[in-house]
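S.K.: Can you look at this prediction? I've put the sequence above it.
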Amino acid sequence: MDRFRRSLIGYYNYYCITDNTHNVNNFKDKIEKLLFKWLNRRSQRKSFKWDKFSLFLNKYPLPSPRIKVNIYDLRKEISYIL
């Protein structure tokens, strides 16, 4: 989970810019579904139901995306420099 969290943080650092938060939130939702699917492949029986999986996510939460770069602020900084 630690490596997985670090990968998500790296993805967020690269893609979380202004007006892209909707796409990154959709990405996080898909990642949660894939993690659920992956954890259920550990045995022939399903290991998790969705409610048990949400308890797992409460214990090991995935990082939430936040805007890292506001492109509108960058325009203001460039206009001050020029």
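M.R.: Thanks, I have it. Since the structure is predicted, the reported quantities are computational estimates derived from the model, not experimental observations.
S.K.: make it CA atoms for all contacts and neighbour counts henceforth
M.R.: Noted.
S.K.: For this protein, just list every one of the helices.
M.R.: 2-15, 21-39, 50-59, 71-81 (DSSP state H).
S.K.: was I right about residue 8 contacting residue 61?
M.R.: No. Between residue 8 and residue 61 there is no contact, the gap being 11.6 Å when judged by CA atoms under 8 Å.
S.K.: and these two? which has more neighbours close in?
M.R.: Taking other CA atoms under 10 Å, residue 8 and residue 61 do not tie; residue 8 has more neighbours (19 against 12).
S.K.: what's the spacing between residue 37 and residue 43?
M.R.: 12 Å (CA to CA, to the nearest Å).
S.K.: of those two, who's got more company?
M.R.: Neighbour totals were compared for residue 37 and residue 43, and residue 37 leads with 14 against 8 (other CA under 10 Å).
S.K.: let's bring in a second model and compare:
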Amino acid sequence: MKRKTSRKKLQGKLKESKEWIKNNRNKDIHMIMDRFKRSLVGYYNYYCITDNTQSVHHFRNKIQYLLFKWLNRRSQRKSFTWDKFNLFLHKYPLPSPRVKVNIYDLRKKIGYIL
């Protein structure tokens, strides 16, 4: 059986992130990126299990799109093209998801204990 993040939970977290960046887009860029780094690390720690990596990558891509969209609205001119935004992400990288819990290894360990 494959595990996957609930659509409701994913949409709720994206909506919360959207509202936060919408209200705080005029803040310092270091503060914005620090908040999203911490948010992503927490999300990865909770949802990054063996079969859920595709859903977690999807969440990260949506967060990148939200950053691109709302950071472009900081002024009347567009601040970023996708190329410039990728350079920006190279300077302020978002953490990459890694599997935190391998559920298949847990089954082996529990089997040895029993």
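M.R.: Yep, that arrived. In this text, all values refer to a predicted model and were calculated from it rather than measured experimentally.
S.K.: got the contact list for residue 59 of the second structure?
M.R.: By CA atoms under 8 Å, 6 or more residues apart in numbering, the contact set of residue 59 of the second structure is 10, 14.
S.K.: and the closest residue to residue 21 of the second structure other than its chain neighbours, how many neighbours does it have?
M.R.: Closest residue to residue 21 of the second structure apart from its sequence neighbours, by CA to CA, 6 or more residues apart in numbering: residue 70 at 6.8 Å. Neighbourhood size, residue 70 of the second structure [other CA under 10 Å]: 17.
S.K.: Residue 70 of the second structure -> the first structure?
M.R.: The pairwise alignment with the first structure assigns residue 70 of the second structure to residue 38, based on TM-score structural alignment.
S.K.: Look up how far residue 52 of the first structure lies from its match.
M.R.: In terms of CA to CA, residue 38 of the first structure sits 14 Å off from residue 52 of the first structure.
S.K.: same deal with residue 82 of the first structure?
M.R.: Distance check for residue 82 of the first structure against residue 52 of the first structure: by CA to CA, it reads 56 Å.
S.K.: And residue 18 of the first structure, by the same measure?
M.R.: For residue 18 of the first structure, the distance to residue 52 of the first structure - CA to CA - is 34 Å.
S.K.: Neighbour count: these two, which is higher?
M.R.: Counted by other CA under 10 Å, residue 18 of the first structure and residue 52 do not tie: residue 18 has more neighbours, with 15 against 11.
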